[in-house]
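1. Predicted structure and sequence below. I'll ask about it afterward.
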Amino acid sequence: MDNPARRFILRAMEHDLIIVGGGLNGPALALAAARAGLSSVVLDALPATTRSGDAFDGRSYALALASQRMLAGLGLWEGLAGDAQPMREIKVTDGRVGEAEVFLGLHFDSAEIEEGPMGYMVEDRFLRRALLEAMEAEPLVSHRDGARVTAQSTAPEGASVTLEDGTMIMGRLLVGADGRQSGVAQRAGIRRTGWGYGQTALVCAIAHDKPHGGVAHQLFLPPGPLAILPLTGNRSSIVWSETEARAKAINALPDDQYLEVLRPRFGSFLGEIALAGARFTYPLGLTLANHLVAERLALVGDAAHGMHPIAGQGLNAGLRDVAALAHVLSHAQRRGEDIAAPAVLARYERWRRFDTATLAASTDLFNRLFSNDNPLARMGRDLGMAALGALPGLRRGVIREAAGLTGDLPDLMRG
């Protein structure tokens, strides 16, 4: 039954969305919501100067074609295109240390699909700057940096958060885009399921003598996978998984010795290499929120799911959450529904729950299958890759999946 008093309360809210988390998914959601006429406040615990730094620190992202379409739909791609490197091919090799220069695996070529490159590599600094500038230019988005949330409350009438300085902010929907250790999820009592892999990712960027040709390489080595991803110019991004103890020892080495350990893992096909930017490490594991929604609350990105980077789908999965939630909210808004009603949020959870669980299970299986040197497992996976490579229709399906073009796409990802 319609309640006039309740409708008045909702109209009186400061914002339609309170988004906690100022990384990538939070700002993207605010911009996507603005397209539907919904207002947002983005609360970022970090200062804006930390987010807007222009120096290259080695971090970059593999954006699937569907994610690129979303950024284009938000008006960001025109400013990013000049700094983006198309990924025209992917080569997958099952190799041991010292063998990686020999190609014995799968080859995926974007020429096999009509839509164009499977994806693009974009440096973190460019993507963050584009999002910050777009938020500043959007009147429906308020951005507060250095804003740490200490408390939150949800009720049938709305949601609110309290900041460290005592400020209270009210809105219709609270969104957690605040990472794997999401405070929004924890305060809402949403538990997580997951486990660690006993692996650590070493992340860096390298400059090299020879051109990469827009080819991305995924090497499966016994300690864990190694991805070599093309950046603009003669540079590549490296995501390299090792056992925790081995990774700790490698990361403690000076730069020249670090490179000496890295070189034999992918051979000499790029010529001489040198570090370009900083080095990072982060522990690898699988973590899924048991629920993506609660009363007047939704989770997106790593707050909803975190998985192994083996398929490079972390940010893409988060952007798909953002596009799906924006789709659900905008269609609810057009129908005159309360955007945070249980039935509306349930649509988002149903849409994303199956996709994220399937992706998490797939990355978990691939990591366990390939991160070992068992002869029988090695023979089985090599035969499987050979069979896949011999079936053009199946291979094309894998390319479309990698490009994010399969399944029920949200409006923003349809192009």
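-> Cool, the structure landed. Since the model is a prediction, treat every value here as computed from it, not as a measurement.
2. From here on, just use CA atoms for contacts and neighbour counts.
-> OK.
3. Can you tell me how far the nearest residue to D373 once chain neighbours are set aside is from M385?
-> Excluding its sequence neighbours, the residue lying closest to D373 (Cα to Cα, 6 or more residues apart in numbering) is P222, at 5.2 Å. In this view, P222 and M385 are 17 Å apart by Cα to Cα, to the nearest Å.
4. Check it against this one:
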Amino acid sequence: MTDTKAQTQAKSADAGHASAPKEHYDIVVAGGGYVGLSLALSIAQASDLKVLVVDPQPSERLRKDERASAIASAATKMLDRLGVWGEIGPASEPIRDMIVTDSKVSDPVRPIFLTFEGETAEGEPFAYMVPNGAMVGALSDAALKAGVDLIECDSVKDFAIEGGMTSVVLESGHSCTAKLLIAADGVRSRLRDLAGIPVVRMDYDQVGIVTTVEHERPHEGRAVEHFLPAGPFAILPLTGNRSSLVWNERTDDAKRMLDMDDFTFSLELERRFGKQLGELKELGPRKGFPLGMTLARRYIDPRFVLIGDAAHGIHPIAGQGLNLGFKDVAVLAEVLVDAARLGQDIGAFDVLERYQRWRRFDTVQMGITCDLLNRLFSNRSDILRHARDFGLGIVDRLPGLKRYFIEEAAGNRGDVPKLLRGDAL
């Protein structure tokens, strides 16, 4: 008798949420977020490598995440190739165009200095707003079906290189060996610290306030970025008459706003959002995230790799944080699958060095670019304001340059790995 989809997923989940790992894996991934799961899925679908994902959170909590993330066109091609975009896409909202303003909160008019059309090709938006819960749920289910082992509510406590293998010890006391340990455990990566990999850190004294609002009138798929003295205020379209807000404020002001009652917060929100979409209603939840830049000085050690935010945490001003992580996934999966097919040791330093060479310059460049943009726009200098507005006006009059920026934001420029082109590994 053929199982239904729900029965199949239940059986996969039972296998994947085992209480203890097997004795040996080819790859252990520490971190079961979008980056860790998509990497495990990519490798499992394209090879016979045995993969374990260890995550400290239960997947049910991640599936209930009400926030949304901006992902580039290239990332949607990868998710489609992995077989999950069909589930994620209907819940996502394409960004059809984008406008940029530069003003003070008190200014009665916010002139538009820069506009971007939202398509890289006909019918292909340069980015989408994707619900976090839907994305992690689809990736988790697909990874389990592909044969990935998933252990929840546990994490990697320690590891050591022993005789050409990595010995991995979990907080639960269970242990296993692997040819390669991949740290996808976020910007405050504990494994990065255990490996002794130094980082460059910069605190921006800013907090990103994230929430969701409902408005009277449709947004028509338009994203808006208001550059305000305290930091950018981004309005990003969601399905229906809803928008996701990423609101940067100085740390002290942000703490005050996060603690405001709903009525007072709505007044502050309206001052920044404006009335162009009618009355606003905060749907929540309202959360704050400290902003900074964290760049690892190297991404690899023998049998150890950093990926995603563990390798590079950047300012969200350009909306490229998760997209950098997905590009890491596409590159590392391609490198490891190619090495396995050639019979090479996937944990060998020379194999991992290919990943580092491919990704390090790109991520450092993006981190520095976002740092400079934040410094240029998040200030109260009228001189800088007039200079940057003049520059934005020039860019707006040069279609070729705008096209370059759109293609860059869509992830279509440079040495694009196979998965981000929509090709199989």
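-> Arrived safely. The structure displayed is predicted, hence computed values, not measured ones.
5. Check which helix or strand the spatially most central residue of structure 1 maps to.
-> The residue lying closest to the centre of structure 1 (Cα atoms, centre = their mean) is L315, at 0.9 Å. In this assignment (DSSP states H and E), L315 of structure 1 forms part of helix 314-334.
6. buried residues in that helix?
-> 314-330, 332-333 (16 or more other Cα atoms under 10 Å).
7. What range does stretch 336-344 of structure 2 cover in structure 1?
-> On the basis of TM-score structural alignment, stretch 336-344 of structure 2 is assigned to residues 329-337 in structure 1.
8. From the chain's centroid, how far away is that stretch?
-> Between the mean C-alpha location of stretch 329-337 of structure 1 and the chain-wide mean there is a distance of 27 Å, by Cα atoms, centre = their mean, to the nearest Å.
9. OK, contacts around G147 of structure 2?
-> For G147 of structure 2, the contacting residues are 44, 50-51, by Cα atoms under 8 Å, 6 or more residues apart in numbering.
10. at 7 Å what do you get?
-> By Cα atoms under 7 Å, 6 or more residues apart in numbering, the residues touching G147 of structure 2 are A44.
11. Surely it is within a helix?
-> No: the assignment for G147 of structure 2, made by DSSP: H, G, I helix; E, B strand; the rest coil, is coil rather than a helix.
12. Tell me the counterpart of R246 of structure 1 in structure 2.
-> Under the alignment defined by TM-score structural alignment, R246 of structure 1 corresponds to D253 in structure 2.
13. tell me the helices in structure 1, going along the chain?
-> Shown for structure 1, the helices assigned by DSSP state H span residues 4-12, 25-34, 48-51, 65-73, 77-80, 124-137, 183-187, 244-251, 255-266, 314-334, 342-370, 375-389, 392-402.
14. Please identify which of these is closest to R296 of structure 1.
-> Among the helices of structure 1, the nearest to R296 of structure 1 by Cα to Cα is helix 342-370 (7.5 Å).
15. Buried ones in that closest one, by neighbour count?
-> Buried positions in helix 342-370 of structure 1, judged by neighbour count with 16+ other Cα under 10 Å: 344-346, 348-349, 351-353, 355-356, 359-360, 362-364, 366-367, 369-370.
16. To which residue of structure 2 is R352 of structure 1 aligned?
-> In structure 2, R352 of structure 1 lines up with R359, judged by TM-score structural alignment.
17. before we move on, back to that, among the helices of structure 1, which comes closest to L292 of structure 1?
-> helix 342-370 (5.7 Å).
18. tilt between that closest one and helix 314-334?
-> 170 degrees (axes from the mean of the first three to the mean of the last three Cα atoms, to 10 degrees).
19. Check the mean deviation of helix 342-370 of structure 1 from structure 2.
-> With the two structures superposed, helix 342-370 of structure 1 lies on average 0.4 Å from its match in structure 2, counting by mean Cα distance after the TM-score superposition for structure 1.
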